[in-house]
Structure formats: structure tokens, C-alpha cells
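> Whatever this is, show me its structure:
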Amino acid sequence: MEGIVTRRVIPSDNSCLFNAVGYVVDHDKTKASELRQVIAATVASDPEKYSEAFLGKPNEEYCAWIQDSEKWGGAIELSILADYYGREIAAYDIQTGRCDLYGQEKRYSERVMLIYDGLHYDALVISPFEGAPEEFDQTIFEVRKDRTIGPIEGVALNFVKEQQGKRKYTDTAKFTLRCGVCQIGVVGQKVISS
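Below you'll find the model as predicted:
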């Protein structure tokens, strides 16, 4: 393996998942609108598979919802995008150190990598050296016969563990906030009794 694992920061605009996927597949951080439409069309085309039970809301409502640039994506969207691009998508979670692999059951021959901090997705790439320009990033990796991407997989996992050790994640169950207007405190999504 030549180079180092690098986290390419994607803007925090509620479309980070889509733009991170756009970057690792097409070197384009502005794919959100297009990819949201792809997801809506895929979901609309198969209301039996993408039922209310699966989506958590009626199919038609979900299709409108996912096209709203304020809405976040997650596992459903990553699964659809893996199939759309015909590549596995590895999503590394910093807090847990877990890697969720989308599209693996299809045995695609290539894989891309994302990193998730509890609230935000960034692209995970191999850069030839520290500080190298993005145009030199390797973002697509061949899946070997053993269904891994070779040494890159271990290096990526070590990078995620380093990020975990530096607490580069948001624990959405335990973070605390206080409203600057009403002074009500919250932990995660629960109000703290005052």
C-alpha cells in the first residue's frame, strides 16, 4: 500500500452522507441533490420492498422527505447508493470502531470508505503523502477474493481507532447542551430536570 489514510472533510450541511459518497465515487462533493433524487426514484419504484415498515414512514412521504436538503441519510440510503454505484460502501463508526459494509451481499468488485462521527460523514481515502492535494486521493479499492481490500482495511481501522482515542466523535446519547434562551438543559435527547 502506498500512501496514508486521510479523512477528507465534507461540509456540514445536512447532506454530508450524499456528498461524501459523491466524493469517494466521483471526486465530487456536490452530488447531494442528484443522489437524493436517485434514492427517491429507487424507493418509489419498489413500494413493496420499501414499505412503511421498512422506511418508518409511507413510501411517498419518504420520497419527499429524502429530497429535503435538511434531512440526513443513514443505512437505508447507503444500501441504495451501494447498489446504484455497484460498489461496496464501508462506513466506519468512530465511537464504536465498527465498520458497516453495504452491498457486500452483491459481491461487488470495488469498495469505497466513509467515516462517521455520530453526527457527520466524511470521506476516507488514501493520500500519497500528508498534505497532498485531493486530486491525488485514491478513493476506490479493489475487493480481493478473500472479500477484503487487503492491508488498506487494517490501516483504515487503525485510523478509526486513533480517532476514537482522540474522542473525535459525538456521543449523541450522552452529550449535554443548555439552551441560551430558556436555560433548559438536555442530555442526548432528554431534558434535564431543573
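> only C-alpha atoms for contact and neighbour calcs from this point on.
Will do.
> residues touching Thr139, list them.
Applying Cα atoms under 8 Å, 6 or more residues apart in numbering, we find Thr139 in contact with 24-25, 112-113, 124-126.
> now what about stretch 147-161, what contacts it?
Taking Cα under 8 Å, 6+ apart as the rule, stretch 147-161 contacts 1, 5, 92-94, 97, 107, 111, 115, 124, 141-144.
> Just the buried ones among those residues, please.
5, 92-94, 97, 111, 115, 124, 141-143 (16 or more other Cα atoms under 10 Å).
> Sort out for me which of the residues you listed are in helices.
Taking DSSP state H, every one of those sits outside helices.
> This protein: strands as residue ranges?
Using DSSP state E, the strands assigned to the chain run over residues 4-8, 88-93, 99-102, 110-116, 121-127, 141-142, 176-178, 185-187, 190-191.
> Here is the second sequence; please produce its structure so I can put it next to the first one:
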Amino acid sequence: MDGVIVRRVIPSDNSCLFNAVGFVMEHDQRKAPELRQVIAVAVASDPVKYNEAFLGKPNSDYCAWILNPEKWGGAIELSILSEYYGREIAAYDIQTTRCDLYGQSKGYGERVMLLYDGLHYDALAMSPSDNAPVDFDQTVFTVNSDGTIGPVEGLVLNLVKDAQRKRRFTDTANFTLRCGVCQIGFVGSKEAVQHAQATGHINFQEYN
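Below is the predicted model:
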């Protein structure tokens, strides 16, 4: 196994999850509108599974919401995209070094990997070297009979632990944010979300 695990930074435009998935699945960072549509169709087609209790909002409201390019994706969207592509999606959380694996019980033979910093998703790839062009990236890995992707997992965990040690994550429970519209300060994402719902303001900056 020759190469290094690299973090491919995805633009911060509220669609990072979808564009990161597009990159690892198809080497295309502009898949967000299409993948949002895929999710909306999947959710609308199964209102029993995707009910209000599961989604946190009525099925039709969720479908309209996820098509809005300002809205972020998370666990629900990753599970649907794993099924859509027929591949496992491993999402590594820098703060906890935990790996959330989507699609693992489906018997898929391949896996892709993402890196999550508390607010943002980037893509993980195997590259021949640190400075090799993106075109040489390997982003799809074979799942072995033991349910792992072999030595690659250890390399990924080393990268995640290194990012954690350098505190390259956002502690969303305790970080401080300021509304870019009215300059009010908040502690933690919960307060900011409540403010956004009350005012419609979605432009937040982190500050110390």
C-alpha cells in the first residue's frame, strides 16, 4: 500500500456534505444540487419511513428544506446517499475521533471517507504523495470480509488524531458565535440555531 491519506478541503458554502460526497464518489465537487434532489425524492417516496418523528418536521416540509442550498446536511442525508451510491460512507469526527459508518449492514463492497470538524465536512483520499494532483486520488476502498478496509483505516485514524491534537475542530456545544447581521453573540450552536429560526439570519462568524 503506497501513498498517504490526505484531507481534500471542500468549500464552506452550506453544501459541504453534499459536495464532499460528490468528490469521494465521483471526483466531482459540484454535485450538491443533484444530491439534494436525490434525497428529497427518496424522502418523499417513503413517508412511512421518513415520518415527522424521524425527520423532525413534516415530510413535505423536509423535502422543501433540504432543497434549499443554505441548509446543512447530516446523518439522515449521509444514510440516504450511502444507499443511493451502494457504498458505505465513513464519517470521522475530529473532536471525538469517532467514526460513524453509514450503510455497514447492507453488505456493500466499497467504502468512502469524510472528515467532520463539528461544522464542516471535507473529503479523505489516498494520494501517491502529499503534493500529488487531485486527479491521482483514490477515494473508494474495498471492504474486506472482516468489515474493514485494511491498513488504510489506521492511516486515516492517524490523520484524525493529528487534527484533534492540533484542535482543528469546532466545539459546537461551547464555541462562541456572533450574528453577522445584528452582531449579537451566542455560546454554542443551539443558541445560534434558535436565533436563526426566530430572525431568519444565517450569517454567523466564530469569534473568541
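> Closest one of the buried ones among the contacts of stretch 147-161 of structure 1 to Phe18 of structure 1?
Of all these, Phe18 of structure 1 sits closest to Ile115, with 12.7 Å by Cα to Cα.
> Nearest residue to the closest one in space, ignoring adjacent ones along the chain?
Nearest non-adjacent residue to Ile115 of structure 1, counting by Cα to Cα, 6 or more residues apart in numbering: Tyr92, 4.7 Å away.
> My read is that the one you found contacts Leu114, right?
Yes - with contact defined as Cα atoms under 8 Å, Tyr92 of structure 1 counts as touching Leu114 (6.1 Å).
> Tell me, how many residues neighbour the nearest residue to Gln67 of structure 1 once chain neighbours are set aside?
Leaving aside its chain neighbours, Gln67 of structure 1 sits nearest to Arg36 (5.3 Å; criterion: Cα to Cα, 6+ apart). The number of residues packed near Arg36 of structure 1 is 23, by other Cα atoms under 10 Å.
> list the contacts for Arg36 of structure 1?
Arg36 of structure 1 makes contact with 18, 66-67, according to Cα under 8 Å, 6+ apart.
> Quick check: of those, which has the highest neighbour count?
Phe18 (26 neighbours).
> Over in structure 2, tell me which residue corresponds to that residue.
Under the alignment (TM-score structural alignment), Phe18 of structure 1 pairs with Phe18 in structure 2.
> hang on, that match packs against Ala32?
Yes - counting by Cα under 8 Å, Ala32 is a contact partner of Phe18 of structure 2 at 4.8 Å.
> quick revisit: redo the strands of structure 1 as TSV? Include distance to Asp46 of structure 1.
Below are the strands of structure 1 laid out as TSV (distance: least, Cα to Cα, whole Å):
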stretch	distance to Asp46 of structure 1
strand 4-8	34
strand 88-93	21
strand 99-102	19
strand 110-116	25
strand 121-127	27
strand 141-142	30
strand 176-178	40
strand 185-187	39
strand 190-191	36
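> Out of those, which is closest to Phe54 of structure 1?
Taking Cα to Cα, strand 99-102 is the member of the strands of structure 1 nearest to Phe54 of structure 1, at 16.4 Å.
> For the closest one, enumerate the helices and strands it packs against.
helix 75-85, strand 88-93 (3 or more Cα pairs under 8 Å, 6 or more residues apart in numbering; DSSP states H and E).
> right, so those: which one is the most enclosed?
strand 88-93 (a mean of 25; mean count of other Cα atoms under 10 Å).
> That one vs strand 110-116, what angle?
Angle, strand 88-93 of structure 1 to strand 110-116, by axes from the mean of the first three to the mean of the last three Cα atoms, to 10 degrees: 20 degrees.
> Give me the mean distance between strand 88-93 of structure 1 and structure 2.
Average distance, strand 88-93 of structure 1 versus aligned residues of structure 2 after superposition (mean Cα distance after the TM-score superposition for structure 1): 0.2 Å.
> That strand packs against which elements?
Checking 3+ Cα pairs under 8 Å, 6+ apart, strand 88-93 of structure 1 ends up next to helix 75-85, strand 99-102, strand 110-116, helix 151-165.
> and with 10 Å instead?
With contacts defined as 3 or more Cα pairs under 10 Å, 6 or more residues apart in numbering; DSSP states H and E, the packing partners of strand 88-93 of structure 1 are helix 16-26, helix 75-85, strand 99-102, strand 110-116, strand 121-127, helix 151-165.
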